[in-house]
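Participant: Need coordinates for the below:
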Amino acid sequence: MSPEEIRTVFMGTPEFALATLDGLIAAGCQMVGVYTQPDRPKGRGKKLAASPVKERALAHDIPVFQPLKLRDPQAVAELEALKPDLIVVVAYGQILPKAVLEIPRYHCINVHASLLPKYRGAAPINKAIVDGESETGVTTMLMDVGLDTGDMLVKRSLAIGPDETAGQLHDRLALLGREAMEETLRQLCAGTLAPEKQDDALSCYAGMMKKEDGLIDWSRSAQDIHNQVRGLDPWPGAYTFLEGEVLKIAGTSLDQTLTGEPGTILQADKSGVRVACGQGALVISELQLPGKKRLAAVNFLSGRPLFGGSKLG
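Facilitator: Model prediction:
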């Protein structure tokens, strides 16, 4: 069997899914449809905007389907009519019901951004960094009715940089996801797929991040706060309070030579704003006030001086 013989439906929505879609197209899969979330209001004008996956599919003249709910009987019938051999899912944004999972001739395969069974759920990239992991990766798996509980197929791993943000890791994992799916496709065509059961005892859940997850507790260690900041960059962002105003921070690093009362500004100059933590100090190189742009510390301080001894939080 070759990719050209496989009637393939792709389901995905954000930029993370693009690399895998590109890989399927490049492999020569017979792309009979792309499913993505309905157009959403975007920007200040709240005009309806297509998802990145929709735009890519239209650029390749692939039929696009955007059901509000994939559970709808009409949506299921529409998918059945495509007669897919394979459904590939990457960050689609909807749970596939049993009726959909049973449609393809071969499998529904998901590309998930963690080394399963660890970090099942919607935000595995953020959670791995927040937890201080030094390694993560992607896993392709056979989908079942559970949440990221299906049998594993192909894994690819990479190291997480000590200062790497979720945004930076996202881009690297997207490319790694393409590689993992390409290998999965090769094994499918060769008939050598070897599904492996997940050990539920080793799993943990990575739920969607919320804005309140970004609130900094300065009594925690500088390392923990550094992990929080980079794990929530670019969204939802880490923040504290400066004289009653929300102050977003980013671009952090560590200074283990300084100590002080947690939340106290120890130094503030062009090299950054150093804030005492429960253990060590955090060096902040980028700051942002409400309604303003994110600024490098040197530019921020020129308009809003900060002084040693003042408190954040």
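
Participant: going forward, measure contacts and count neighbours with C-alpha atoms only.
Facilitator: OK.

Participant: which residues sit in contact with residue 234?
Facilitator: 165-167 (C-alpha atoms under 8 Å, 6 or more residues apart in numbering).

Participant: switch to 10 Å and redo it
Facilitator: 126, 165-168, 250 (C-alpha atoms under 10 Å, 6 or more residues apart in numbering).

Participant: same check, this time on residue 226
Facilitator: Taking C-alpha under 10 Å, 6+ apart, we find residue 226 in contact with 129-130, 132, 162-163, 165, 216, 238, 250-254, 281-284.

Participant: could you pull out the helices for this protein?
Facilitator: Taking DSSP state H to define them, one finds helices in the chain at 18-27, 52-59, 73-81, 98-101, 124-130, 166-190, 222-231, 297-303.

Participant: Using a markdown table, lay out these together with distance to residue 111.
Facilitator: A markdown table is the format used below for those (distance: least, C-alpha to C-alpha, whole Å):
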| stretch | distance to residue 111 |
| --- | --- |
| helix 18-27 | 8 |
| helix 52-59 | 15 |
| helix 73-81 | 20 |
| helix 98-101 | 15 |
| helix 124-130 | 12 |
| helix 166-190 | 6 |
| helix 222-231 | 21 |
| helix 297-303 | 38 |
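
Participant: and stretch 62-75, which residues are buried?
Facilitator: When burial is assessed from 16 or more other C-alpha atoms under 10 Å, stretch 62-75 yields the following buried residues: 62, 64-65, 67, 70-71, 75.

Participant: same question but for stretch 252-268, I mixed them up
Facilitator: 252-256, 258-268.

Participant: first to last residue in that stretch, what's the distance?
Facilitator: End-to-end span of stretch 252-268 (C-alpha to C-alpha, to the nearest Å): 14 Å.

Participant: Give me the distance between the two termini of stretch 217-234.
Facilitator: End to end - C-alpha to C-alpha - stretch 217-234 spans 19 Å.

Participant: who's in contact with the most centrally placed residue in the chain?
Facilitator: Nearest residue to the geometric centre of the chain (C-alpha atoms, centre = their mean): residue 125, 4.9 Å. Each residue near residue 125 by C-alpha under 10 Å, 6+ apart is listed here: 112-114, 119, 136-138, 165-167, 169-170, 173, 206, 231-232.

Participant: got it, and residue 279?
Facilitator: 218-224, 255-262.

Participant: Spatially, which two of the contacts of residue 234 are the most separated?
Facilitator: 126 and 250 (14.5 Å; C-alpha to C-alpha).

Participant: quick revisit: now the buried members of the contacts of residue 234.
Facilitator: Taking 16+ other C-alpha under 10 Å as the criterion, what is buried in the contacts of residue 234 is 126, 165-167, 250.

Participant: one step back: take the contacts of residue 234 and write them to CSV, including distance to residue 288.
Facilitator: What follows is these, written out as CSV (distance: C-alpha to C-alpha, whole Å):
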residue, distance to residue 288
126, 21
165, 17
166, 18
167, 18
168, 20
250, 9
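
Participant: before we go on, could you also do this sequence so I can check it against the first one:
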Amino acid sequence: MFAGTPAPAVPSLEALLASEHEVLAVLTRPDAPAGRGRTLSRSPIAERADTAGIPVLQPRSPREPEFQAQLAELGVDCVPVVAYGALIPVPALEIPRHGWVNLHFSLLPAWRGAAPVQHAIMAGDDVTGASTFLIEQGLDTGPVYGTLTEAIGPRDTAGDLLARLAVSGAQLLVATLDGIAAGALEPQPQPAEGVSLAPRIEVADARIDWALPAHVVDRRVRGVTPAPGAWTTWRGDRLRVGPVEPVADAALAPGELAIGKQVLVGTASGAVRLGEVQPAGKRMLPAADWARGARPAAGERLE
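Facilitator: Sure thing, here's the model as predicted:
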């Protein structure tokens, strides 16, 4: 049974469907309201399973006895997991004979938690990767089957990096299941050193602090792009901000705007060049186009 929910989990399901392993069912989060109309929408994994004709299980929680009974009845050997989105209780973990094997987008024990790719970029890491590990009760603490590495480019956003890891990680997941099935792979305990945490990033966490150095602002904006999306405020309204670029030789106060052929914003050290912005209720547009309409006064600041 494959467990996953968002789009980055789809390459792994595709890889499993193309492999020698048999996917008997898919576990994903319940349909949820989406879009302006708040109509119920199926997860990307549920949609792919529907296309493949695979049964879809969508319990409110994997703690439900009914779900655990379904899992036991399926008689699956293993449950590979990619971004399912809920904690698995011990009784459910113990049902498949090879347990639940998670594909996590970091080099464990670094960046345990819900947002490893985002935190790796925001921290300025040069390299990250993916790990497959046996899920146990702790948060991403289980023994590791395999890893791969991926360089973080200087202009990578979280979306860019996650897209690459989703594809390469899918192959790692299939290779891990191949090794488990052959009896040739044993997971190794994670080292005690090098542990870091990557908690979920909320909208409030994505607000830009212009009092930070330019290179830190750059990393933080790229780390929350495309979701939840970096933002600031302008004349009391929210302004979404796309990726920025540090500019070393600009002397501006934190948040201060300078308008010319490009739009610069001051930080604690140097400035950053705005790329695209999105005023409240409008579409994304080049920062220069926004500035022509907004007409900032001399010395006016983003808040």
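
Participant: Could you get me the TM-score between them?
Facilitator: Remark: TM-score between the superposed chains equals 0.96 [TM-score structural alignment, normalised by the length of structure 2]; 303 aligned residues with a C-alpha RMSD of 1.3 Å.

Participant: now the buried ones among the contacts of residue 234 of structure 1 as JSON lines including distance to residue 89 of structure 1?
Facilitator: Formatted as JSON lines, these follow (distance: C-alpha to C-alpha, whole Å):
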{"residue": "126", "distance to residue 89 of structure 1": "20"}
{"residue": "165", "distance to residue 89 of structure 1": "25"}
{"residue": "166", "distance to residue 89 of structure 1": "21"}
{"residue": "167", "distance to residue 89 of structure 1": "21"}
{"residue": "250", "distance to residue 89 of structure 1": "32"}
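
Participant: Out of those residues, which comes closest to residue 25 of structure 1?
Facilitator: Of those, the one sitting nearest to residue 25 of structure 1 (C-alpha to C-alpha) turns out to be residue 167, at 25.2 Å.

Participant: check contacts around that closest one.
Facilitator: 125-126, 230-235.

Participant: switch the cut-off to 7 Å
Facilitator: 233-234 (C-alpha atoms under 7 Å, 6 or more residues apart in numbering).

Participant: Residue 153 of structure 2 too?
Facilitator: Residue 153 of structure 2 neighbours (C-alpha under 7 Å, 6+ apart): none.

Participant: Which residue of structure 1 is paired with it in the alignment?
Facilitator: Correspondence of residue 153 of structure 2 to structure 1, assessed by TM-score structural alignment: residue 161.

Participant: Check the spacing between that match and residue 179 of structure 1 real quick.
Facilitator: Applying C-alpha to C-alpha to residue 161 of structure 1 and residue 179 of structure 1 gives a distance of 20 Å.

Participant: what does residue 20 of structure 1 give?
Facilitator: When residue 20 of structure 1 is compared with residue 179 of structure 1 (using C-alpha to C-alpha), they lie 8 Å apart.

Participant: Report how many residues lie close to the equivalent of residue 177 of structure 1 over in structure 2.
Facilitator: Mapped onto structure 2 by TM-score structural alignment, residue 177 of structure 1 lines up with residue 169. Other residues lying near residue 169 of structure 2 total 29 when counted by other C-alpha atoms under 10 Å.

Participant: Chain neighbours aside, what residue packs nearest to residue 169 of structure 2?
Facilitator: residue 130 (6.1 Å; C-alpha to C-alpha, 6 or more residues apart in numbering).

Participant: do the same with residue 121 of structure 2
Facilitator: Per C-alpha to C-alpha, 6+ apart, closest to residue 121 of structure 2 is residue 223, 5.3 Å.

Participant: So which bit of structure 2 is stretch 231-251 of structure 1 matched to?
Facilitator: Aligning stretch 231-251 of structure 1 against structure 2 (TM-score structural alignment) gives residues 223-243.

Participant: And for stretch 89-106 of structure 1?
Facilitator: Against structure 2, stretch 89-106 of structure 1 falls on residues 81-98 (TM-score structural alignment).

Participant: what sits up against the matching stretch?
Facilitator: Contacts for stretch 81-98 of structure 2 (C-alpha under 7 Å, 6+ apart): 2-6, 9, 28, 62-63, 68, 72, 76-78, 99-103, 137.

Participant: List buried residues within those residues.
Facilitator: Neighbour counting by 16+ other C-alpha under 10 Å classes 2-6, 9, 28, 62-63, 68, 76, 78, 99-103 among those as buried.

Participant: returning to what we had before: the more surrounded of residue 20 and residue 179 of structure 1?
Facilitator: residue 20 (25 against 19).

Participant: Just give the closest residue to that one, not the sequence neighbours.
Facilitator: residue 178 (4.2 Å).

Participant: residue ranges for the strands of the stretch 151-300 of structure 1, please.
Facilitator: Counting by DSSP state E, counting those that start in this stretch, the stretch 151-300 of structure 1 has these strands, from start to end: 152-159, 238-242, 245-255, 265-269, 272-276, 281-288, 295-296.

Participant: Just name the most buried of the ones you listed.
Facilitator: Across those, averaging neighbours per residue (mean count of other C-alpha atoms under 10 Å) puts strand 272-276 on top, at a mean of 26.

Participant: Which residues outside that one are in contact with it?
Facilitator: Strand 272-276 of structure 1 is contacted from outside by 259-268, 281-285, 297, using C-alpha under 7 Å, 6+ apart.

Participant: Out of the helices of structure 1, which is closest to residue 154 of structure 1?
Facilitator: Taking C-alpha to C-alpha, helix 166-190 is the member of the helices of structure 1 nearest to residue 154 of structure 1, at 6.1 Å.

Participant: number of nearby residues for the counterpart of residue 17 of structure 2 in structure 1?
Facilitator: When structure 1 is aligned by TM-score structural alignment, the residue opposite residue 17 of structure 2 is residue 25. Residue 25 of structure 1 has 17 neighbouring residues, counting by other C-alpha under 10 Å.

Participant: Quick check: the gap between residue 25 of structure 1 and residue 37 of structure 1.
Facilitator: Where residue 37 of structure 1 is concerned, residue 25 of structure 1 sits at a distance of 20 Å (C-alpha to C-alpha).

Participant: can you check residue 253 of structure 1 too?
Facilitator: In terms of C-alpha to C-alpha, residue 253 of structure 1 sits 37 Å off from residue 37 of structure 1.
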